[in-house]
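Engineer: here's a sequence, model it:
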Amino acid sequence: MVSSTNFEEVVAVDAPHYGTKVTKYRSKVTGLSAVVVDLTVPVVHGYFAVATEIHNDSGCPHTLEHLIFLGSEKYPYKGVLDTLANRAFAQGTNAWTDTDNTVYTIETVGQDGFLRILPVFVDHVLYPTLTDAGCYTEVYHVNGEGEDAGVVYSEMQGRENTPGDLMDLASRRLLFPEGNGYRSETGGLMAALRQLSVQEIRDYHASYYVPQNLSLIITGNVDHNALLETLQNTVEQTIIEKGAPDLSTWQRPWVDSPAPLPLVESKTATVEFPEEDESMGELMISWLGPSCNDNLTCTALDILGNYLTESVSILEKEFVEIEDPLATDISFYTSDSTTSVISLYFSSVPTEALENVEKRLHELLQELAGTGFDLERVHMFIERDRLKTLDACETSPHYAFSTPAITDSIYGSPSGETLTDGMNDLKYYDVVRTWSSADWISLLKKWLIDNHHVSILGKPSAGLVKKLETEEKERKDKRRQELGESGLKELEERLEEAKETNEAEIPKGVIESFRIPNVEGIKFIEVDTARAGIADSKGFDNEVQKHVNADGSGDLPIWIQFDHIKSEFVTISLYFSTTNIPARLRPYISIFLDSFFMNPLYLPDGTELSFEEVVQALDADTVEYGAWLGVGGGWNEIACVRMKVESKKYEKAIAWLKDLWTCAKMDEERIGIAVSKSQNDMPQQKRDGSKVSWAALQMLQMDAEKSTARAANILTQDKFLDALEEKMEEDEGMEAVLKDVEELRTLLFRGENLRVHVVGDVLRLEKPSSAWVKFEIPSGSKGVLPVPLSRDNLTEQGKNPKGSATVVALPSIESSYSVHVTKSDVHFTHPNLAALQVLFTYLDTMEGILWKYIRGSGLAYGADLRIEPESGFLYFSIYRSPDASKAWTRAYEIVQEFKDGKIELTQTMLDSAKSSVVFNYVSGEGTPASKGAQSFVNQVLREESKDRVKEMLKKVQAVTLDDLKGPAMDYLMQLFDVKRSDTVAVSSPAKAKDLEQAFAKVGFNVAAHTLDDFE
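Structural biologist: Down below sits the predicted model:
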């Protein structure tokens, strides 16, 4: 402990089940709190939580989430925080705003950079500049064309009229009374943001951004004494100089506010959302629940929610797993608040059935109260939830521990009692395990039957699409008319002045004085690799390989890689090449994988298991399971089937995987349900502008005859599913479809297609390799097929982009999105890969050049450069923009200035970019589980060593300014060359014509499309 400090230890919590310790400190002078979660991992996470309560829709909490990054009193320069963070082995900073809190985050490799950036970050949070110019560009302004803009405004423009946001706000308006903060749209409604003043924001900050309302939650490997010394000597000293707060008069947000009264009646409301396709709606039912500090009741409600919605539950069987599904998914969740909100959400409900589904739900709850609970199923859910909690602490430890700490900072007791309780939550599983059926009925009645509810029926409306377009156009036209040319010119000049003020150069000395940590000090997670079967095990001389060899599996005709980590669980991944699947069968892949674990089994001994029995047994034996296309964000021509179990169930997992492949059979009922669910989900999928832009691009890039990824694309599936439904209406057609699915299964399940990856405590497994002897798989060769790559399945346009621009009108969105692509020869071992990564990071990192001139100017919420060595594509994408063509044009100008030397390349920024690349690499292997998964990706898919990250860091550190000006710059210019790149842009119909004209003007060959045009 530091010899002299204002910080006192409030509580130290041992969490033996998780193998960690949690310690809370608080300053007796300023009230500033710090919570440290000790984790043995290479990355340190900081979550700086401010409890925020507001009683209007102005969006003040959200605006501050953005504005604090524009400079502080000690560091009065926009972007200095992110610029320095990039030199701390971080990749900038981040933040989020919830209804009751705003949390500022940073992740650094190691504690050195973290402890140096911490005082800078706290200074920004507590003492931001909050200038007029910053508010003008970042929150809201009108540009020189009379259009609404601003980063915050653009973000909310993309959110405000989505089904989820509309329904959530409507629900909270009915759940909570006037004057209660939970009613507010803390993101800010567009109409309110247009009226918000900078003084209102300053006043709000002065009220809530005070040290006693700030909690610094730190997860990772941090020396407590070093942390306390930093807090005492730097952070605390600054606060005291400003004037220590009077802690005796402090009123805590939420905790000291009046609690809402119970509802006196149930309420139902209909909310329309803009959508041309009026076939599918959404349904949300909510109840006021217990306090988030009532951990026992909250745990029980989580179990109840699983019982109702998972593993072929009563709700799944009634609404989802039926011939004509009344929902594609049902989710149950509770909020963390003084009075929590319990919600059931039904996705993709046929619009005409919304009222009936809502009514039938309440009938089913009453029926369950009458029949009672199946305690065997209840206990299965309790055990599975317990295992998932333990697993989360291995796979996502920062999130798993920061979440209860953030909640405690807002609602917890000052003594640390609630923090102690929250960190030892496993004990509540033991309590609810003793409950009788009557206890569960009592819980159900208290919270979901006798408790009044609010039901929100979300209905799609084509009329609302037109109404919003008309209102927006009329408002803009009126404004332009009122302002006239001179008024618009004044607005443009004001915007340029604000930008100039914001972009005051950060003194070189400020940046250079922030020393970059030493790469040599990074503590990497190590894994040991072994192989068995037909996989080449040469060169793996370690204890794990000896253990596998000693198991003696003989001539095992399967390719297997083991990666040994410390874990209570083992993950088995089966990776199948889809290369040999004929084109006519490829579109079935989505239905096949989506329903892989949900088919009846016909076992060799004559036992038959219904799909319900299969799912229930799987849930009892596993922690998680799933099937999908793609590996680690790439390799989309590979199908993955994965199962995670406790280590002691390793052999049982192998048996399950064998039976699911060889004994399952999709029948008429299951294929019908699978097709209907996928069809019903399509309208929701096609409302996502970003998803549609990438899907449309893939349709142009990938060869329909060769690419399974293209066959699984939502635009392919949309038409395929409709045709399939029509085909299945005839007996012959149904028979042909079932035959096709079984043929797909047979063609996939072959030894030459399969690579097996096992991650876990391999030394604990008694039979790591011989357990696979019973996993009999047909094989036509003694080896495995090469890893399939996207670059081998391209169309002529994909191979050679030549300046096409496809503009897609999407009625459900108000913002615009675009993706721009060029084809390169860059691959994983390409000599210019490191330089290109550094160059792209130099440009698009937080407070990099693109960030400043695009996001900082309100042209888009996000603008990102991306390298995809697996396909050879280089991408530039624009996310949630008022006008994607303007954002692209500005990016094009910036890149040209960069190439011509008008924007200077500096050593300082190069060092910062390299630091961010270091974080990117190390954070990707930030836990033992992720390191184990990456071992397969590195050694098998990339064909490099398991220590690829260490090798790449050496190459990154060697990149010079001259390297950025060489071939790497050529690749960048190619991406912005109209003759050598292609574009897909998605926007509302009202803006589509403007995008078409703008992209045509700069030289693209433009084609206008709707989603129906894609084949």
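
Engineer: only C-alpha atoms for contact and neighbour calcs from this point on.
Structural biologist: Noted.

Engineer: for the stretch 501-650 of the chain, what spans make up the helices?
Structural biologist: With helices called from DSSP state H, counting those that start in this stretch, the stretch 501-650 of the chain shows them at 508-512, 543-551, 589-594, 611-621, 650-662.

Engineer: may I see the ones you listed organised as CSV, with mean neighbour count and distance to Glu383 added?
Structural biologist: Below are the helices of the stretch 501-650 of the chain laid out as CSV (neighbours: other CA atoms under 10 Å; distance: least, CA to CA, whole Å):
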stretch, mean neighbour count, distance to Glu383
helix 508-512, 12, 51
helix 543-551, 18, 30
helix 589-594, 20, 25
helix 611-621, 18, 8
helix 650-662, 19, 17
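
Engineer: here's the other one to compare against:
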Amino acid sequence: MKLNEVIYGFRLLKETEVPEISSKGYEFLHEKSGARLFFVENDDDNKVFSISFRTPPKDDTGVPHIVEHSTLCGSRKYPLKEPFVELVKGSLNTFLNAMTYPDKTMYPVASRNDKDFQNLMDVYLDAVFYPAMYEKKEVLMQEGWHYEIESPEEPLRYSGVVFNEMKGATSSPEDLLDTEIFKGLMPDTPYAFESGGNPEKIPDLTQEKFIAFHKKYYHPSNSYIFFYGDLDIEEKLKYLDEEYLSHFSRIDVDSEIPKQKPFDGVKRVVKEYPVGAEEDTKEKTFLTWNAVICDAEDYLTKSGLSVLTHALFETDAAPLRQAFIAAGIGKDVAASFETQLRQSILTVEITNAEEKDTERFYEILQTKLKELADNGIDRTLLEASLNYIEFKVREEDSGRIPKGLVYNIAVMGQWLYGADPARALFYEESLKKMREGLENGFFEDLIRRCLIDNPHQLLVTLRPSTTMAKEREEHTAQLLAARKAAMTKEEIQDIIDTTAHLKEFQQTPDTAEQLAMIPLLKLSDIRKNAEELPLEEKDVCGVKVLYSDVDTHGIAYLGLYTNIDAISEELQPYAYFLVSVLGGVDTKEHNYTELTNLENLSSGGIAYNLTSFSTKRNEKGWDAKGTVKMRALVRKLPEAAKLLKEILTGSVFTDKTRLKELVAQSLASAERGILNTPNQLMAQELASHITKAGAFDEKGGLPYYWFLKDLSEHFDERFDELSKKLTELLPMFCSRRGLTVSLTVSGKDYDSAVTALKPLLEGLPAKEFPKARREVIPEKANEGFMTSSRVQYVGKGGDYSKHGYEFTGSMRVLESIMRYGYLWTKLRVQGGAYGASAVFYRDGLMMFTSYRDPNLTETLDVYDTIADYIRSFTASDREMTKYIIGTISTVDMPMTPRMKGDTAAQLWLRGVTYDDRQKARDEILSTGIIDIQKLAGLVEACMKDNNYCVFGNEEKLTEHKDCFTKLVRVME
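Structural biologist: Next up is the predicted model:
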């Protein structure tokens, strides 16, 4: 195509070569409908499509979020109740979701299969342009909110998926902070409103406002269509024009995102967040300084601030971080730079602080920034942070998320505000200017311009409240009681009838004819063989090396798996602390700030951990290892390996002040984990009562938090013991005895990598330590963990191997049936929980879990009905095919070079062979109704074991205290 040429209604506006990602960008405009389209062409077979809309909220009802959920609840071509779920069940997608942002809503899909990719696109496009929510009032009730009551005597209550999701979100201080920061910094813009929805305001959303929002914003003239990968763009343009866009005429959509006018000076806001009624509120305040930095299109400033944020706040060498900790303000420092907005926002956060320190926090910040601007920033510090940021940009490792989606989100951060969409994909020019900036004062100027002389600043103090949680619930209860009292008998009966109608609607299955409307692949479209992951067993310096020959584009990925059998149960919490501080304490050659800079200069990061896994490689059936993961450019591997050797063999633990800081930081980090990921802790606690590996890992969860809390409170008297134990543990953690190494690097770089690694391997301690007695015995329990959360996380599980069952691929298919069938319907659709899942592991562990769940005993009751459901399970051939394909999509997720090497090594360590994986794949592909029904006894036996765990609202758990053998208040 030539510039300005029109094909299938699309005019080509611009072509751009993007050498950074070996791609070419094409910007189009569909002239009749006004739809914008950007195509990133390259040879990646993991194709991405998305359609996004600018959706600025005008209130806190969460209408952008609820519409995002609701568009996927049936459409013109696909008149099912939930086409999204049917797609997930039977698609080979590598990504399928929808996301609400503060100013946009995105509907992205990805797949490596051409036919599947086309199917996904069509269902999504029909959903956003022709949703069934216009006619079906049940959609808003289910996905947003509704009154619920089943008899005149019951109290009135709210329910709804988004309502309960946001009750969970607003239990988190981090989410509440984000809300207050946006509201405080940008009060005259749509960012002042909660696009996700405030549970107190969600019930203000009416059907009329709900429909009006969609009608206004979900028009092609307000859309941004994105394609990425190896695909026939002309075919896609033709399809878009003929099937959708040509049916719309261009209109003016008032969706512009205005800029916030700068403030005259720093603003101050004090708010509260809920903690447990009996929780100690000392040192539980969050302090944040926030500033609006620059417009979306100022790419160089955004790039520079990303480096500055890392250099000044995020590493152990960061001068602002050091200044706050030295002043005794809070226990930990975090910083974030949000660039996916009309105006970018920098946030500096102090955790575990006191409200009285707010002004001192601000004064130290400003004083230190002026000092750095006037005297200059340490060149090594800046270069180290620039190297770290550059490494991440060039590595392009987005894990399970398709690269194309990462680029899509980056593009939207420019395109949505009228800037060139391709600009977000370039980085060489910015890197070059920043390299030059190391010498010409660029970064010092950024400090003056963006952080000191910038009047657009906000201080938010978020303090704990022991009464807020109860007051919120009481307020809602009183409000609902008053509304019910004001209702006539006829109005109450109408709600009862509406509740019954909604349940009937939810329980009525789609017809076979409706289900058949969702396009479906054939089993013949699926690869029959499991993916082969390259792995060769080598010997280097007498150490077993698991080598994966993968094209890593000049990067080496190193993993050390150490034998930690010498670490006793008593030493285990100290070992968790050890792995959290390695690289953060002095060595015999460098202090910890020098180490931090050296790590960022020579590598892309080093991580240390303890982990357990089931394995066929020993009689116990499980093993625990110390792990060290490092990534570095091959040409820098000698420096990185030398540094790692220094840390593993030369770390010293005699600096009392530093260790006290690290205990406080670790405690603060553990508390954030409890507040932000209660679902993970719930699953960890549940697993600890089922398998030995789970019992080992649990020691790094809540028990480790309690260990840190005690250590912090008695640090002075326990310092000598701590120093001694860490010194004792270090050689146990990194001994060569029993060491296994994984190395992932391109074949041409193998020899260079091995040469660099030999001094490291030869330098590790070779002493053999006596094996410690470690009693790991899972014990059945029904535990309740009380928090200030407004929702629950409910899990129940068991060990099926103890009941005589062995792992089969059919269990993976049952996971899909549960996750997107029975549990989805019972817990999400009917129960109002945000999510539910089922997992069956090879070692015998199986679990059912719920996420942001308003219920407790009702969910446990659902788990106990699963066996009966499985026993009578039936499905058409089409439905079984759908579940099998959906299962394979989770098995065949694309892997980055790093993930291929990691996965190959993990499989080897667990003793899982290619034949094992092929057998499971064959079983998945051949799963039939009888195979699923045979699993009923397994599930029934595990449910009768009666192992369950609940994290949730203190009042709710106390109300059901008879369900638990133990109730624990997580934070006191």
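
Engineer: dump the helices of the stretch 501-650 of the first structure to JSON lines, plus distance to Ala259 of the first structure.
Structural biologist: Output for the helices of the stretch 501-650 of the first structure, formatted as JSON lines (distance: least, CA to CA, whole Å):
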{"stretch": "helix 508-512", "distance to Ala259 of the first structure": "47"}
{"stretch": "helix 543-551", "distance to Ala259 of the first structure": "57"}
{"stretch": "helix 589-594", "distance to Ala259 of the first structure": "44"}
{"stretch": "helix 611-621", "distance to Ala259 of the first structure": "39"}
{"stretch": "helix 650-662", "distance to Ala259 of the first structure": "48"}
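
Engineer: out of those helices, which is closest to Met682 of the first structure?
Structural biologist: Nearest to Met682 of the first structure, of all the helices of the stretch 501-650 of the first structure, is helix 589-594, at 12.8 Å by CA to CA.

Engineer: so the closest one aligns onto which residues of the second structure?
Structural biologist: Using TM-score structural alignment, helix 589-594 of the first structure lines up with residues 575-580 of the second structure.

Engineer: mean per-residue distance, the matching stretch versus the first structure.
Structural biologist: Superposed on the first structure, stretch 575-580 of the second structure shows a mean distance to its aligned partners of 1.3 Å (mean CA distance after the TM-score superposition for the first structure).

Engineer: ok, the counterpart of Gly62 of the second structure in the first structure to Leu657 of the first structure distance?
Structural biologist: Residue pairing (TM-score structural alignment): Gly62 of the second structure is matched to Gly59 of the first structure. Going from Gly59 of the first structure to Leu657 of the first structure by CA to CA, to the nearest Å gives 50 Å.

Engineer: apart from its neighbours in sequence, what residue is nearest the aligned partner of Leu657 of the first structure in the second structure?
Structural biologist: Mapped onto the second structure by TM-score structural alignment, Leu657 of the first structure lines up with Leu644. Leaving out its chain neighbours, the residue that sits closest to Leu644 of the second structure by CA to CA, 6 or more residues apart in numbering is Leu760, at 7.5 Å.

Engineer: Arg76 of the second structure now?
Structural biologist: Leaving aside its chain neighbours, Arg76 of the second structure sits nearest to Tyr130 (5.6 Å; criterion: CA to CA, 6+ apart).

Engineer: ok, the one you found to Leu72 of the second structure distance?
Structural biologist: Tyr130 of the second structure is 10 Å from Leu72 of the second structure, by CA to CA.

Engineer: cool, Lys432 of the second structure as well?
Structural biologist: For Lys432 of the second structure relative to Leu72 of the second structure (CA to CA), the value is 44 Å.

Engineer: same deal with Met99 of the second structure?
Structural biologist: Using CA to CA, Met99 of the second structure is found at 12 Å from Leu72 of the second structure.

Engineer: looking at those two, which one has more neighbours?
Structural biologist: Leu72 (27 against 14; other CA atoms under 10 Å).

Engineer: hey, where'd the strands end up in the stretch 401-550 of the second structure?
Structural biologist: Assignment of strands within the stretch 401-550 of the second structure using DSSP state E, counting those that start in this stretch yields the ranges 457-465, 536-540, 543-549.

Engineer: cool, thanks, talk later.
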